[in-house]
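S.K.: this one's sequence-less:
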């Protein structure tokens, strides 16, 4: 999951980024609404963690842009405002959920997972490609009926491909799912993760289209 954190409290932002990255999430941090808008145009995010009180305006002013994106990311409002009216205003403006500061990072992750499950339940979260069964809502993978355990990075890569299983995903798009703007990846990083997925899902699970990218091709023999 690639996450955009919009937070102008730098010590808090560093702590949240460290916690999430330590659990293999990809996180980009920006301190202003202007920077957030630029990032949202330049990259695809699955979640936005949005502080309400920012130096250049009210965080809720970002919500119309989020709702207009082709792939609407989950929006979790992070705020020190604990009045009921502020919570209602945020939810009415389009936020999926909120957390009042100070909050526990484990609760933050739990709420992200819960909102993702609710969002997926309104669509078809189950993707079947050959012998592979991928439940996007519950983050579960089965091969020929048997559960497959994936690391967070492996899941992030598979999730991107499973969301559009017939699509050829470019190297750049897949690396975006694994690393933020301020993280550098080795030249063969993507190939390493693809190889790991093939070992777990079968060597024919992911097809390589030379010069184009990768796409799901169904599970095969390991």
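M.R.: Perfect, I can see it now. Remember, predicted model here, so these are calculated numbers, not experimental data.

S.K.: every contact and neighbour count from this point should use C-alpha atoms.
M.R.: OK.

S.K.: which parts of this structure are helices?
M.R.: 10-22, 33-42, 63-68, 84-92, 105-121, 152-163, 171-178, 189-201 (DSSP state H).

S.K.: before we go on, here's another structure to hold up against the first:
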């Protein structure tokens, strides 16, 4: 997915599992993203302060210090233009997830990259 002629996209990765966040961050950076990692609800709040701009947010549905679901309204309010992808191990959401896409844990990362490409029109 890397396109050396295209500008890098800014992505906020909200993931409390350090191994997962480091691995996913490296794969996303290889695909052309600039990645900022927030490992908790508290760190996410800090990332949303100030003029930072993100093209997309990958949000883990469960975090060590809170429920990722509860962060959706905050993210939508602070980053109305950003695409929001919920990362979850749950199979069913009903109408509970007002997000742009859902990535199921265990799926291939290539599917996540394809999803981001579609959402960001790359």
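M.R.: Happy to help now that I have it. Quick caveat, the model's predicted, so the values are computed rather than measured.

S.K.: picking that back up, as a markdown table, the helices of the first structure with distance to residue 78 of the first structure and mean neighbour count would be great.
M.R.: Converted to a markdown table, these look like this (distance: least, CA to CA, whole Å; neighbours: other CA atoms under 10 Å):
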| stretch | distance to residue 78 of the first structure | mean neighbour count |
| --- | --- | --- |
| helix 10-22 | 11 | 14 |
| helix 33-42 | 14 | 15 |
| helix 63-68 | 13 | 14 |
| helix 84-92 | 10 | 13 |
| helix 105-121 | 9 | 15 |
| helix 152-163 | 24 | 19 |
| helix 171-178 | 23 | 17 |
| helix 189-201 | 32 | 16 |
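
S.K.: nearest to residue 146 of the first structure, out of these?
M.R.: helix 189-201 (10.5 Å; CA to CA).

S.K.: could you tell me the angle between that closest one and helix 152-163?
M.R.: If you take axes from the mean of the first three to the mean of the last three CA atoms, to 10 degrees, helix 189-201 of the first structure sits at 80 degrees to helix 152-163.

S.K.: chain center to helix 189-201 of the first structure: distance?
M.R.: In terms of CA atoms, centre = their mean, to the nearest Å, the centre of helix 189-201 of the first structure is found 19 Å from the chain centre.

S.K.: which of the helices of the first structure sits closest to residue 74 of the first structure?
M.R.: Here helix 105-121 is closest among the helices of the first structure (CA to CA), at 7.1 Å.

S.K.: now for the closest one, which elements pack on it?
M.R.: Helices and strands touching helix 105-121 of the first structure, by 3 or more CA pairs under 8 Å, 6 or more residues apart in numbering; DSSP states H and E, are strand 74-79, strand 97-100.

S.K.: tell me what the first one is packed against?
M.R.: Right, the one you point to is strand 74-79 of the first structure. For strand 74-79 of the first structure, the packing partners by 3+ CA pairs under 8 Å, 6+ apart are strand 47-51, strand 97-100, helix 105-121.

S.K.: now with 7 Å?
M.R.: In terms of contacts (3 or more CA pairs under 7 Å, 6 or more residues apart in numbering; DSSP states H and E), strand 74-79 of the first structure is packed against strand 47-51, strand 97-100.

S.K.: rewinding a little: I'd like to know which of the helices of the first structure lies nearest to residue 213 of the first structure.
M.R.: So among the helices of the first structure, helix 171-178 is nearest, using CA to CA, at 5.6 Å.

S.K.: quick one: the closest one aligns where in the second structure?
M.R.: Aligned using TM-score structural alignment, helix 171-178 of the first structure spans no residues in the second structure.

S.K.: adding mean neighbour count and distance to residue 72 of the first structure, write the helices and strands packed on strand 74-79 of the first structure out as JSON lines.
M.R.: Below are these laid out as JSON lines (neighbours: other CA atoms under 10 Å; distance: least, CA to CA, whole Å):
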{"stretch": "strand 47-51", "mean neighbour count": "24", "distance to residue 72 of the first structure": "9"}
{"stretch": "strand 97-100", "mean neighbour count": "18", "distance to residue 72 of the first structure": "14"}
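
S.K.: quick one on the thing from earlier: JSON lines for the helices and strands packed on helix 105-121 of the first structure, including distance to residue 7 of the first structure?
M.R.: Shown next, in JSON lines, are these (distance: least, CA to CA, whole Å):
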{"stretch": "strand 74-79", "distance to residue 7 of the first structure": "9"}
{"stretch": "strand 97-100", "distance to residue 7 of the first structure": "13"}
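
S.K.: of all those strands, which one is nearest residue 128 of the first structure?
M.R.: strand 74-79 (24.0 Å).

S.K.: after superposing, tell me the mean distance of that closest one to the second structure.
M.R.: Averaged over the aligned pairs, strand 74-79 of the first structure sits 0.4 Å from the second structure after superposition, using mean CA distance after the TM-score superposition for the first structure.
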